[in-house]
Structures are given as C-alpha cells and as structure tokens.
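Student: structure for the following, please:
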Amino acid sequence: MTDIRWEDAFCGEGNNCFRIGTDTEGNGYIAVAGAEDRPLTDTREALRTLILDIKAGKADHLL
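Tutor: Alright, predicted model coming up:
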C-alpha cells in the first residue's frame, strides 16, 4: 500500500470535509474525511490544477 501523507481536513459549509494527500512518487490524492482508504488519485500537477480551478471559480456551476 502506498504511504500517503494527508493534510489536515478542509471543511466547507455544512461540514463537507475532505483531505488532500501526496506520496513520494508524485501522486496526489483527495478523499472524503474518514474515507481515506478510498481516495481519488492523480498526479500532483493534476491535483494542483484542480485546486487552482476551484479557487478561480471554474467549478461553481457544479455546486
């Protein structure tokens, strides 16, 4: 199993919490807090792009 280093949980309104993690092989992970054993995974660059796009408001229509 890959050793993932998880960041502290981020909780939005309504306590929708998720965590972001990385491993030593350059992969990025995102998981619902408490379900870190079932993360989505991609490269760190893809995760970085996702976060920047969310911060830029490009995902607001999904909410």
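
Student: C-alpha only now, for contacts and for neighbours.
Tutor: Fine.

Student: wait, isn't residue 59 in contact with residue 52?
Tutor: No - using Cα atoms under 8 Å, residue 59 makes no contact with residue 52, being 10.2 Å away.

Student: what do these two both touch?
Tutor: Residues touching both residue 59 and residue 52 (Cα atoms under 8 Å, 6 or more residues apart in numbering): none.

Student: quick one, strands of the chain?
Tutor: 5-6, 10-11, 17-22, 27-32, 40-43 (DSSP state E).

Student: run through who's touching the second one.
Tutor: Right, the one you point to is strand 10-11. By Cα under 8 Å, 6+ apart, the list of residues contacting strand 10-11 from outside reads 17-19.

Student: next, the second sequence, to be compared with the first:
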Amino acid sequence: MSHITWEAPFCGEGNNCFRLGTDADGKAYIAVAGQEELAITDSHDALRTLILDIKAGKADHLL
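Tutor: Have a look, this model is predicted:
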C-alpha cells in the first residue's frame, strides 16, 4: 500500500469521525478515524462525487 496522507478527522455531532486521505498514485481514501487500515479507496473523482452527492441529500434515505 502506498503512503497515505490523511486529513484531520471530520466528526459529526455524536457520530464516528471520518478521515479523508490521498496518496502519490492519485488515489483517494475514506476511513473511520482510528481504523485507517480498513480504508475504502477509489479515484479522486469518485470520492468527490460521493461527497457532493451526500451533501446534496442523495443519501438521506439511508439514514
């Protein structure tokens, strides 16, 4: 696995904290803080689309 540069954790009120990361190969990662070894990885574009869709409310039905 490439070296991942992790951002500071993002924590919602009363929720788990998540971290976003990137590596030198252009991959993006998302993981629960403290469980970075279990990160989900994809391209920057795919992660960007996921985040924008969540912000737009497209995942609200999952809550």
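
Student: want to throw the strands of structure 1 into CSV with distance to residue 63 of structure 1 and mean neighbour count?
Tutor: Shown next, in CSV, are those (distance: least, Cα to Cα, whole Å; neighbours: other Cα atoms under 10 Å):
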stretch, distance to residue 63 of structure 1, mean neighbour count
strand 5-6, 25, 14
strand 10-11, 15, 13
strand 17-22, 15, 19
strand 27-32, 16, 20
strand 40-43, 19, 14
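
Student: in space, what's closest to the most centrally placed residue in structure 1 - neighbours in sequence excluded?
Tutor: Centroid-nearest residue in structure 1: residue 30, 2.9 Å away (criterion: Cα atoms, centre = their mean). Of all residues not flanking residue 30 of structure 1 in the chain, residue 20 sits nearest, at 4.5 Å (Cα to Cα, 6 or more residues apart in numbering).

Student: who touches that neighbour in this structure?
Tutor: By Cα under 8 Å, 6+ apart, the contact set of residue 20 of structure 1 is 6-9, 28-31.
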